[in-house]
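[1] build me a model from this:
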Amino acid sequence: MIYKHIPDVLVKVKFSDCNKFRYQLTIENPIKTDGKSLCVIMQNPSVANVRIADKSVQFLEKLIFKKEVKLFRDVKSITIVNQFAYIQTNGFIGSPNKIGKENDSLISQAIEVSDMVLVAWGKTNAYPERQKIINAILMQYPAKQVLATKAHPSRGTYKDFIEPYTY
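    Have a look, this model is predicted:
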């Protein structure tokens, strides 16, 4: 199934030179003249780019820009990063060569410039060692509000989906 970005958003993408790693996907709601920025951290990227979304990205766009969730009413932009930057849709197995050489610095940069962070890999993370590294990056920004999803966004619901993140 092909998923599209919701109407009227502006999308920018940062890929590796070889196009096998997607480091950042930024989605902006141009209707809002001012607002907060949200960094979303997921597991690994799928096919989403400037022209198409995937199920998880489209769900997040709707949740944040369309559903009037109180936490996100003031959000103007979303920057999606992943604990592994390697692009793969099915059968993903995380390994050090799938992190991407620029990934950790771009995760840190996205967190630094965001107003809040949403950890969106679901209740459990299949890669606890990688999660420790992501947690260490998050802890460098103690003033940030960090939230979590109760499930992976591809299996999300629009009601009671967000909770505080626990390290």
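[2] alpha carbons only for contacts and neighbour counts from here, please
    Will do.
[3] gap between Ile78 and Val57?
    Using Cα to Cα, to the nearest Å, Ile78 is found at 10 Å from Val57.
[4] list the buried residues for the helix or strand harbouring Glu112?
    Using DSSP states H and E, the element containing Glu112 is helix 103-113. Under the neighbour-count criterion of 16 or more other Cα atoms under 10 Å, helix 103-113 has 103-104, 106-108, 110-112 buried.
[5] pick the one among those closest to Thr26.
    Ala110 (9.8 Å; Cα to Cα).
[6] who's in contact with the closest residue to that closest one other than its chain neighbours?
    In space, and not counting its chain neighbours, Ala110 is closest to Cys39: 6.1 Å by Cα to Cα, 6 or more residues apart in numbering. Residues near Cys39 by Cα atoms under 8 Å, 6 or more residues apart in numbering: 78-81, 110-111, 114-118.
[7] alongside the first, I'd like the structure of this one:
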Amino acid sequence: MGAPAITHFDSRAGFEAQWRACLAAARERIDLFDPDFAVFPLGASEVDAALRTYLKGGGSLRLAMHSPAHIERHYPRFLRLLRDYSHAVACRATPRTLHGLTDSFCIVDGRHVLRRFHSGYMRGEAAFDAPEAVDLPGHRFEAIWAESQAALQPGTTGL
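    Presented below is the predicted three-dimensional model:
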């Protein structure tokens, strides 16, 4: 394993570039937490294609969020992906007690992490080949996941 590559960003374009780099690096598992996923381009056709290729190759995807409303209203491609790969994609909504969490992060294969320090801003960093940088967000994600309830299931979204 080489030295960790850490990149800082402070714009939507910088965030999206790092998000796409995370998708390209993913092989086994992607864990995402964001209050509503409004800034993640989950509805973009190239993201849909990348996620389908990743899931077809045996990858898994877990999303934890405060509210699925933005995804339900604005990301029909993602809802189709969820229907087509329901065996590999899981979405959960946090209880009200966790709605004070305002950061946002993506963990890939336990080796890469993309973090926005506050979901209201585009400032953050991406660390690739840095398992030590994944440790804290990984534990946080597992705790959030354990407290959350299933969301965006085909029966509840009308798929």
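[8] can you calculate the TM-score here?
    Overlay of the two chains. TM-score (TM-score structural alignment, normalised by the length of the second structure): 0.40; 99 aligned residues with a Cα RMSD of 4.3 Å.
[9] quick one: Ala126 of the second structure from Arg29 of the second structure, how far?
    17 Å.
[10] how about Ile107 of the second structure?
    Ile107 of the second structure sits 8 Å away from Arg29 of the second structure, going by Cα to Cα.
[11] who's more crowded, these two?
    Taking neighbours as other Cα atoms under 10 Å, Ile107 of the second structure and Arg29 compare with Ile107 leading, 27 against 18.
[12] before we move on, the earlier item: check which helices and strands the helix holding Glu112 of the first structure sits against.
    Helix 103-113 of the first structure sits against strand 22-28, strand 36-42, strand 75-82, helix 128-139, with contacts defined as 3 or more Cα pairs under 8 Å, 6 or more residues apart in numbering; DSSP states H and E.
[13] helices or strands up against the helix or strand encompassing Cys106 of the second structure?
    Assigned by DSSP H and E, Cys106 of the second structure belongs to strand 104-108. If you count contacts as 3+ Cα pairs under 8 Å, 6+ apart, strand 104-108 of the second structure packs onto helix 12-25, strand 29-33, strand 112-116, helix 131-147.
[14] between the longest one and strand 29-33, how many degrees?
    What that stands for is helix 131-147 of the second structure. Here the directions of helix 131-147 of the second structure and strand 29-33 differ by 70 degrees (axes from the mean of the first three to the mean of the last three Cα atoms, to 10 degrees).
[15] tell me the first helix or strand C-terminal of helix 131-147 of the second structure.
    Downstream of helix 131-147 of the second structure (by DSSP H and E), the next one is strand 149-150.
[16] hmm, who's touching whichever helix or strand comes after that next one?
    Sequence-wise, the next helix or strand downstream of strand 149-150 of the second structure (DSSP H and E) is helix 154-157. The contact list for helix 154-157 of the second structure (Cα under 8 Å, 6+ apart) reads 72, 82-83.
[17] and helix 154-157 of the second structure, which residues are buried?
    Residues of helix 154-157 of the second structure include none that count as buried (16+ other Cα under 10 Å).
[18] okay if I get the helices and strands packed on helix 103-113 of the first structure as TSV plus distance to Lys14 of the first structure?
    Below are those laid out as TSV (distance: least, Cα to Cα, whole Å):
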stretch	distance to Lys14 of the first structure
strand 22-28	5
strand 36-42	15
strand 75-82	10
helix 128-139	19
